[in-house]
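1. what's the 3D shape of this:
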Amino acid sequence: MIRRWFDARGAVERERFLMDTTVTWLIGNLGFLAYFLAKAPVYSFAAFGRMIDHRPEALAAMGPPLAAVALALWLAQVWAMAALSSKRLHDMGHAGWWAGLSLIPGVQILFWIALCSWPSKDSAGVRAA
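-> From the prediction side, this is the model:
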């Protein structure tokens, strides 16, 4: 499973891409989520979103050990999302270097939605026939 997330070679279908990227996002934000659940006076999606949007302040408030773990998980998430995006692009018949778009803030959510909804190269040919 770990190799599937971090190796950019090969291809991955839509359903697997959606599942893997969702799990990757959850694991990548696990440190922030643990800190939020331990320290937040009121649990809300808005408060968690503010913490995720302001990672440097959240990392400073966590302290060095927890901040190092949270940062390591987040960096692993960035690598895994780029590798999974590259595999999904290969499945769609495109070059994997377009996965760099998954690293641009603001573009990444639109890129992820496109990757989740675009058909595979083989299934597109089946539909056209």
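
2. Please count neighbours and contacts with C-alpha atoms only from this point.
-> OK.

3. residues near residue 2, how many?
-> For residue 2, the count of nearby residues is 7 (other Cα atoms under 10 Å).

4. For the comparison step, fold the sequence that follows:
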Amino acid sequence: MTDFPAAPAGAVQVPRPFDLHGRIGRVRYLAYSFGAMIVLLLAAIVLGALLGAIGAGPAVAAGLMQVLVGTLMAAANLVIARRRLHDMGKSGWWGVLLLVPLLNIVVTLWLALGKGDEGPNAFGPPPSPNSRAVIALACIGPALFVGMVVYSAVDAYKTFGERTRSANSRVF
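-> Modelled structure (predicted):
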């Protein structure tokens, strides 16, 4: 077993979102992933405004934003996943599976739902307890995602219904 330096009495070490070492639990994994997505979305909006201001064409601006934001999101996701994998007692190299299309969905669900090791493991002491802010951010992310999926499904159903009614009105 690996010995870890003892924290001072009464001190709680709060992990930083993009540390490369240490462990994070399921709640922090969701919160950090959602937080990174929000930050990168805001960066994309600012970048789009800047590219529009300097006169870059829409296709060039969209391409640059897609490459930059996609690369940064993949890097952030790999860093966060590495720490979550460490909590589960696995090597951070398993995070490379997040780069494989379709398999990344299964791996993300595994990281979000899988149980971490209780007590210390080879990658460090157990994660510190979650703050209320972390718990709130972890709840808001999936709720917004489900809301967007439901909204898209309802909108698609409405559009389909309108097209069907207009097509049927022309037949009769």
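
5. Please state their TM-score.
-> The TM-score (TM-score structural alignment, normalised by the length of the first structure) is 0.60; 94 aligned residues with a Cα RMSD of 2.7 Å.

6. Once aligned, what mean separation remains between the helix or strand where residue 70 of the second structure lies and the first structure?
-> Using DSSP states H and E, residue 70 of the second structure sits in helix 58-87. Mean deviation of helix 58-87 of the second structure relative to the first structure after superposition (mean Cα distance after the TM-score superposition for the first structure): 1.5 Å.

7. Pull out the buried residues from that helix.
-> By 16 or more other Cα atoms under 10 Å, the buried positions in helix 58-87 of the second structure come out as 61-62, 64-65, 69, 73, 76-87.

8. How about stretch 87-95 of the second structure?
-> Within stretch 87-95 of the second structure, the residues scored as buried using 16+ other Cα under 10 Å are 87-90, 92, 95.

9. can you name the residues of the first structure that that stretch overlays?
-> Taken onto the first structure by TM-score structural alignment, stretch 87-95 of the second structure occupies residues 91-99 there.

10. chain center to that stretch: distance?
-> Averaging C-alpha positions (Cα atoms, centre = their mean, to the nearest Å) puts stretch 91-99 of the first structure 16 Å from its chain's average.

11. and what of stretch 51-69 of the second structure?
-> 23 Å.

12. Within the helices and strands, which one has the spatially most central residue of the second structure?
-> Of all residues in the second structure, the one closest to the mean position by Cα atoms, centre = their mean is residue 33, 2.9 Å from it. Here residue 33 of the second structure, judged by DSSP H and E, is contained in helix 26-53.

13. packing partners for that helix?
-> Other helices and strands packing on helix 26-53 of the second structure, by 3 or more Cα pairs under 8 Å, 6 or more residues apart in numbering; DSSP states H and E, are helix 58-87, helix 103-113, helix 132-171.

14. Name the residues of the longest one that are buried.
-> In this case it means helix 132-171 of the second structure. By 16+ other Cα under 10 Å, the buried positions in helix 132-171 of the second structure come out as 134, 137-138, 141.

15. Check the shortest one too.
-> Taking 16+ other Cα under 10 Å as the basis for neighbour counts, the residues of helix 103-113 of the second structure that come out buried are 107-108, 111-112.

16. residues making contact with that helix?
-> With Cα atoms under 8 Å, 6 or more residues apart in numbering as the contact definition, helix 103-113 of the second structure has outside contacts at 26-27, 29-30, 81, 84-85, 97-98.

17. if you set the cut-off to 6 Å instead, what comes out?
-> 26, 98 (Cα atoms under 6 Å, 6 or more residues apart in numbering).

18. now swap in stretch 82-91 of the first structure and tell me
-> By Cα under 6 Å, 6+ apart, the residues outside stretch 82-91 of the first structure that reach it are 6-8, 10-12, 96, 99, 120.
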